[in-house]
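**Q** predicted model and sequence follow; I will ask about them next.
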Amino acid sequence: MKKVQEALMGLLSALDPEETGLRLVGVLVARERRPAYNFSLFDVTGNEIVLMLQIGDTVVYLAFESGEEIDEDEYPELVEELVTISLPGVRNLIRAVKEENLPGPRIIYDEMSPQLKEFLYDVLMRHVSGRPVHDQTEVA
């Protein structure tokens, strides 16, 4: 787990709250059956978001909190900035997870609020049970 911890510390140091206005407070790593390259943003509360990055068969959820409410109009620029800044660290983390054969899914960093914990534990349980993380909706 030493390589994973080192990669996690590198990711934490890359995401400077002074630069982004957000503080990384949680990280969940999971595996998917189907490899893909994807990202999603989840709005958990007015000042808490989760960015999901999937690279190949590994998914990393980054939970962030802000001291202020996050305006939805800022999401496109915010996501672009977070992906750009976090991608090298996420790649290193994924490499470390694979090298150490870390059993997953697993929360590897947790300084989250109760709302973020509830959200990420729901995601964790969906991965454990093989259910889709994204809720499907029917077209009207």
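**A** Perfect, I can see it now. The structure presented is a predicted model; accordingly, all values stated were derived computationally and were not measured. Numbering: from 1, shown residues only.
**Q** use CA for all of it now, contacts and neighbours both
**A** Will do.
**Q** tell me the secondary structure for Phe39?
**A** Secondary structure, DSSP: H, G, I helix; E, B strand; the rest coil: Phe39 is strand.
**Q** list the residues that contact it.
**A** Leu51, Met52, Leu53, Gln54 (C-alpha atoms under 8 Å, 6 or more residues apart in numbering).
**Q** Tyr61: which of these is nearest?
**A** Within the contacts of Phe39, distances to Tyr61 taken as C-alpha to C-alpha reach their minimum at Met52, with 4.4 Å.
**Q** roughly how far apart are that closest one and Lys2?
**A** The span separating Met52 from Lys2 equals 23 Å under the rule C-alpha to C-alpha, to the nearest Å.
**Q** what about versus this one:
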Amino acid sequence: MARLHTYTTEITWTGNRGTGTGDYRSYGREHDVAADGRPTIPGSSDPAFRGDPARWNPEQLLLASISQCHLLWYLHLCAVNGVVVTSYVDNPVGTMAETPEGGHFTAAVLHPRIEVASEGMVEKALALHADAHRACFIASSVNFPVSHEPVVTAAA
């Protein structure tokens, strides 16, 4: 039987410019993403949809969630398999198709760059990405392909 976990957040729209949603151009897309005891994340829509470019948009947050989930599973798997990771940076790229009905993500590609403690760990470090991908809760929950193109090097 699956163990269930419940997550909560509070999303508060802060973009009322005095007239509410009187028309498409009359309101701001600004909002706050909050959860108990955590810093608030300033959100908006993508600038292509009249959003504030200084705030996080849902598409960025979805991509970040996929990348974070992969990172956390990967670090766990490396730790239990004797691979010492000394550095990890990912620059994921997500692609979204805008359609008359709205839009949808068509793909996400993770581009993690990892450094491990020794040359003898590189092969195993590369292989563990497939396991991390299979284990990632977020990648398993989306309806578009998520792939990864890791680069692993050994510390000098």
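**A** It's in. These numbers were taken from a predicted model, which means no experiment stands behind them.
**Q** just give the TM-score of the two.
**A** Comparing the two superposed chains by TM-score structural alignment, normalised by the length of structure 1, the resulting TM-score equals 0.33, with 72 aligned residues with a C-alpha RMSD of 4.4 Å.
**Q** just the ones in strands from the contacts of Phe39 of structure 1, please.
**A** Secondary structure assignment by DSSP state E places Leu51, Met52, Leu53, Gln54 of those in strands.
**Q** farthest pair within these?
**A** Pairwise distances across those peak at 10.0 Å for Leu51 and Gln54 (criterion: C-alpha to C-alpha).
**Q** of the two, who's got more company?
**A** Using other C-alpha atoms under 10 Å, the more surrounded residue of Leu51 of structure 1 and Gln54 is Gln54, with 21 against 18.
**Q** tally of neighbours for the closest residue in space to Met96 of structure 2 that isn't next to it in sequence?
**A** Excluding the flanking residues, the one nearest Met96 of structure 2 by C-alpha to C-alpha, 6 or more residues apart in numbering is Phe105, at 4.0 Å. Counted with other C-alpha under 10 Å, residues neighbouring Phe105 of structure 2 total 17.
**Q** which strand or helix spans Phe105 of structure 2?
**A** strand 102-110 (DSSP states H and E).
**Q** so what does that strand touch, helix or strand wise?
**A** Contact here means 3 or more C-alpha pairs under 8 Å, 6 or more residues apart in numbering; DSSP states H and E; on that basis strand 102-110 of structure 2 packs against strand 93-99, strand 146-148.
**Q** tell me the angle that strand makes with strand 93-99.
**A** 160 degrees (axes from the mean of the first three to the mean of the last three C-alpha atoms, to 10 degrees).
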